[in-house]
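Peer 1: I'll drop the sequence and a predicted model, then ask my questions.
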Amino acid sequence: MTASLPEYQSREQSGGIRCIFVGKYRNKHGLLKMKNRLGQIAKLDNLVVAATLLSASGLANANPAPNKEFYPLIELTVTRLDVARDVALTKWDTRKSVEDLEREKQVISTAALESSAVGVPEGFARDFFSDQIEANKLVQYGLMAQWHRDGKAPTSPRASLKDQIRPKLDKLQTAFIQQLASTEALRSKPECAAQLYAATSGYGSERRLSALYSIALDRALARVCVS
């Protein structure tokens, strides 16, 4: 009984395996047709690979390279976000709320006044430092949620909120204001948002920021570009 589809048999010969085609591709004409078909498939595969590589190249070129002029501002932001861990530990121990509206209002008002003194618009400064505070709280909530799941907070040494944490935040605030003043032209460019996105993405990849810190970084710099 002749098979309707190609059948394959294998036979050991001289330590190797030789495939014998039986059925449709048994004769010479059938083998030639098969060879031509395989050649067509190979050409199609090459075209698909070439198109894929061209498409990938186009996507890579569409994404702007990170503008590292933003890196000092990003670095300051990440440093401030790192302080959130110390703040969260303090509030965890004292069972205080993450949100402290009176303190936040005081920080924003002081920052706005200091910013206006060096030419940074007061309204912009209020928005910027408000975003920084919200991002900091985002990290605190994220960390404390993890500690609740773990049933405990880390046992690492605690920093003093009054003597260590707040003085550090005050120094960062001064550095932020200087950066805002020196990057006004950069932040006023039409392509600021695209360049900032590329810079934060590049920085996050280089430093291997966690998902929590990457989201907080975007939140902290949400309104840094001058619209």
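Peer 2: Received it, and whenever you're ready, just let me know what you need.
Peer 1: rest of the way, CA atoms for contacts and neighbours
Peer 2: Noted.
Peer 1: and the helices in this protein?
Peer 2: Taking DSSP state H, the helices of the chain run over residues 28-62, 71-94, 101-116, 122-150, 166-182, 184-187, 192-207, 211-220.
Peer 1: use this one as the comparison:
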Amino acid sequence: MTSSSAAPLPRGAKTRAPKVLASLQTLYPDAACELDFRTPFELLVATVLSAQATDVSVNAATPALFAAYPDAFALAQAEPQDIEPYIRRIGLYRAKAKNLVGLAKKLVELHDGQVPNDFDAVVALPGAGRKTANVVLSNAYGYPAIAVDTHVGRLARRLALSVQTNPDRVEADLESLFPKDRWVFLHHGLILHGRRVCFARRPDCPACLMNTFCPKVGVEYAEG
């Protein structure tokens, strides 16, 4: 859990939060991670690849990548240039190839090739960070977490659940507003709503189930 926010919660956030959660549960009752994976290692790799890239592009690339490098031991033997052809269509592929080889070597050296069920240990891996650790630990090991990506941050501000722009502080605000056992669902539900209705530019407010209580309904946006 993150430290407390530097700014207070927006007015009415505590009243709005249960309505947001109820709406998401109605709209996306089966919301889950949209990255394709079978093991914690595959989820870790896919999550690192998903930074500044779509899940669709990652899911298109990982089957061949995982067939060639099914675990950390295999990937640790590769060179970044060996990985690049598999992920060339994903943004920042050269840096990501280097990070993937680096994290595989760390997994082998420090964790017997396994993805640790430990937040700080995952954060310390090359190419990982707080968001990656939250995604991996919540989806692979059931760790209660809210991973704040661009969708989650954008919707948190639009729904006036947070005024923060720093992802860690947005995370802290959301954690304070929602039940711990719903954090993982909230993360996935907000992402789906951001992808399907509350778009970065021109959100579809008339089609939104939250338009009766969203404080930003009808406002034109130009947010990334």
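Peer 2: Perfect, thanks for sending it. Bear in mind the structure is a predicted one, so any value in this text is a computation, not a measurement.
Peer 1: let me see the TM-score of these two.
Peer 2: The TM-score (TM-score structural alignment, normalised by the length of structure 2) is 0.23; 80 aligned residues with a CA RMSD of 5.3 Å.
Peer 1: now the helices of structure 1 in JSON lines, with mean neighbour count and distance to R11 of structure 1?
Peer 2: Below are those laid out as JSON lines (neighbours: other CA atoms under 10 Å; distance: least, CA to CA, whole Å):
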{"stretch": "helix 28-62", "mean neighbour count": "12", "distance to R11 of structure 1": "19"}
{"stretch": "helix 71-94", "mean neighbour count": "18", "distance to R11 of structure 1": "66"}
{"stretch": "helix 101-116", "mean neighbour count": "16", "distance to R11 of structure 1": "82"}
{"stretch": "helix 122-150", "mean neighbour count": "19", "distance to R11 of structure 1": "62"}
{"stretch": "helix 166-182", "mean neighbour count": "16", "distance to R11 of structure 1": "76"}
{"stretch": "helix 184-187", "mean neighbour count": "16", "distance to R11 of structure 1": "73"}
{"stretch": "helix 192-207", "mean neighbour count": "17", "distance to R11 of structure 1": "54"}
{"stretch": "helix 211-220", "mean neighbour count": "19", "distance to R11 of structure 1": "57"}
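Peer 1: and those as a markdown table, adding distance to I17 of structure 1?
Peer 2: Below are these laid out as a markdown table (distance: least, CA to CA, whole Å):
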| stretch | distance to I17 of structure 1 |
| --- | --- |
| helix 28-62 | 19 |
| helix 71-94 | 62 |
| helix 101-116 | 78 |
| helix 122-150 | 59 |
| helix 166-182 | 72 |
| helix 184-187 | 68 |
| helix 192-207 | 50 |
| helix 211-220 | 53 |
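Peer 1: nearest to E7 of structure 1, of those?
Peer 2: Between E7 of structure 1 and the helices of structure 1, the shortest separation by CA to CA is 13.5 Å, and it involves helix 28-62.
Peer 1: closest one to I20 of structure 1 among the helices of structure 1?
Peer 2: Closest among the helices of structure 1, once you apply CA to CA, is helix 28-62, at 11.5 Å.
Peer 1: which strands and helices sit next to the closest one?
Peer 2: Using 3 or more CA pairs under 8 Å, 6 or more residues apart in numbering; DSSP states H and E, no helix or strand is in contact with helix 28-62 of structure 1.
Peer 1: from the chain's centre, how far out does it sit?
Peer 2: Computed by CA atoms, centre = their mean, to the nearest Å, the chain-centroid distance of helix 28-62 of structure 1 equals 35 Å.
Peer 1: nearest to V22 of structure 1, of the helices of structure 1?
Peer 2: Of all the helices of structure 1, it is helix 28-62 that lies closest to V22 of structure 1, at 10.7 Å by CA to CA.
Peer 1: neighbours of V20 of structure 2, just the number please.
Peer 2: Look at V20 of structure 2: counted by other CA atoms under 10 Å, it has 22 neighbours.
Peer 1: against R157 of structure 2, how distant is it?
Peer 2: Counting by CA to CA, to the nearest Å, the gap from V20 of structure 2 to R157 of structure 2 is 13 Å.
Peer 1: what of P63 of structure 2?
Peer 2: Distance from P63 of structure 2 to R157 of structure 2, by CA to CA: 36 Å.
Peer 1: test my guess that L177 of structure 2 contacts R16.
Peer 2: No. Using CA atoms under 8 Å, L177 of structure 2 makes no contact with R16, being 9.2 Å away.
Peer 1: quick one: Y213 of structure 1 and T79 touch, right?
Peer 2: No. In this structure, Y213 of structure 1 is not within contact of T79 by CA under 8 Å, at 10.7 Å.
Peer 1: ok, L212 of structure 1 - contacts?
Peer 2: By CA atoms under 8 Å, 6 or more residues apart in numbering, L212 of structure 1 lies in contact with 139, 142.
Peer 1: could you measure from it over to A145 of structure 1?
Peer 2: Taking CA to CA as the measure, L212 of structure 1 falls 12 Å from A145 of structure 1.
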